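Chemist: Next input, structure requested:
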Amino acid sequence: MGNTIVETQIKEVKDFLGSTVEKLETFLNTTTLKSLEEEEQGDADFYRHILSSIRRLAVFCEEGLEACKVIAGSQPFSKGAAEKTLYRIYIHCIEEFYSPKSDIWFEDSRAAYTGKNAIKFRDTVPSKVTKLLASLEGDFQKIREELEYYETDYRTKMLQSK
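Modeler: Purely as a prediction, here's the structure:
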């Protein structure tokens, strides 16, 4: 891929991550375990895991945002570093969004055909959590489609270099 395409993608991903981090931080700064329990009676451990998964996603997105800022601001532009960063963002941010380590939620692969949200929770959750993930889902899907190339291409390059 040409430098200009990769440069454009770094800028798009930087904007996406900036917006995502802002939404996640706002949610995390205004939401407590107690507020979730007050909104919807449920399993406190499950709610703890939800907040933990959202915090983990926020950290990955913040790290990706910082990497994008560094690469976007560097002269000369390093295509190799940018591609590696986009690959890591795909692995850490995109995959964590759709399939968090704790398996608190999962992606319903049939959602694309039904027009419904792809994120499904293992148990009942407060609407505040559902609204947050629904507000992020469209942008995550767009960036996922943009970055799928790097996931495949980078793994192929790594295998060929062995």
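Chemist: Please make it C-alpha for all contacts and neighbour counts, starting now.
Modeler: Will do.
Chemist: List the buried residues for the longest helix along the chain?
Modeler: The helix that spans the most residues within the chain, counting by DSSP state H, is helix 127-160. For helix 127-160, the neighbour count (16 or more other CA atoms under 10 Å) marks 129, 133, 136-137, 140, 143-144, 147, 150-151, 154 as buried.
Chemist: what does stretch 15-26 give?
Modeler: In stretch 15-26, residues buried by neighbour count (16+ other CA under 10 Å) are 16-21, 23-25.
Chemist: Now secondary structure and distance to K34 too, for these, in TSV please.
Modeler: Supplementary listing: the buried residues of stretch 15-26 in TSV, determined by DSSP: H, G, I helix; E, B strand; the rest coil; distance: CA to CA, whole Å:
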residue	secondary structure	distance to K34
F16	helix	30
L17	helix	28
G18	helix	28
S19	helix	26
T20	helix	24
V21	helix	23
K23	helix	20
L24	helix	18
E25	helix	18
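Chemist: To compare with the earlier structure, here is another sequence to fold:
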Amino acid sequence: MEDEPYGGMIVHGGNDISGNEVDSAARKEWIKQVTQVVFFINITKVGDYACTRASNLVDVDIPEGITIITKSSFGGCSSLKDIMFPKSLTSIGNYSFNECSNLGRVDLLHTNVEELGQQAFIYCTSLREMKVPNSLQRFGSSAFYGCSKLTPSDIGKCENDAVVAYLRSIQ
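Modeler: Here you go, the predicted model:
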């Protein structure tokens, strides 16, 4: 048990982190130890880079009230397998879950998501299942690029309207 990383991260007020902090050596070492995320109540967004490169984070339960997951919030969380999304969620930003290579399933059916940002799930190489609600209207470019297990395997190269229609058809 001593060799296992353990650490928690508290997300509050959107937890926006500047680009300089994301690239600092101290943050890179600290974020590797994060195994859980606790969200304060009364926040409405997960800010830019909030959990970027938290490589030991396995699951995340995003609480009700959060409406936006912003740029690169969970990018590079290579151990992330399970995400619970709230009904209040309306937008997933650019690169939000890029390179989450263990993420196998995303279920947004019970949410109010209207928009998936560009490259939101790029290189999620284990992603096999994606469920989207009828509220989904906007879809960024290359949202599923490199998601070779998601059917059809070339989904990342398809026109946005075709991708949305396909994802709705498999619900």
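Chemist: Got a TM-score for the pair?
Modeler: Here the TM-score of the superposed chains, computed with TM-score structural alignment, normalised by the length of structure 1 as the reference length, equals 0.21; 62 aligned residues with a CA RMSD of 5.2 Å.
Chemist: in which helix or strand would I find K28 of structure 2?
Modeler: helix 25-32 (DSSP states H and E).
Chemist: Counting neighbours, show which residues of that helix come out buried.
Modeler: Counting neighbours by 16+ other CA under 10 Å, one finds that the buried residues in helix 25-32 of structure 2 are 31-32.
Chemist: For that helix, name the packing helices and strands.
Modeler: Other elements packing on helix 25-32 of structure 2 under the criterion 3 or more CA pairs under 8 Å, 6 or more residues apart in numbering; DSSP states H and E are absent; no helix or strand qualifies.
Chemist: circling back: name the nearest of the buried residues of helix 127-160 of structure 1 relative to I89 of structure 1.
Modeler: The nearest member of those to I89 of structure 1, counting by CA to CA, is L147 at 8.5 Å.
Chemist: For I119 of structure 1, see how far away the closest one is.
Modeler: As defined by CA to CA, to the nearest Å, L147 of structure 1 lies at a distance of 19 Å from I119 of structure 1.
Chemist: With Y113 of structure 1 instead?
Modeler: From Y113 of structure 1 over to I119 of structure 1 the distance is 14 Å, taken as CA to CA.
Chemist: Go ahead and list the helix or strand containing E21 of structure 2.
Modeler: helix 19-22.
Chemist: Check which element follows the helix holding K28 of structure 2 along the chain.
Modeler: Sequence order places strand 36-39 as the next helix or strand after helix 25-32 of structure 2, per DSSP H and E.
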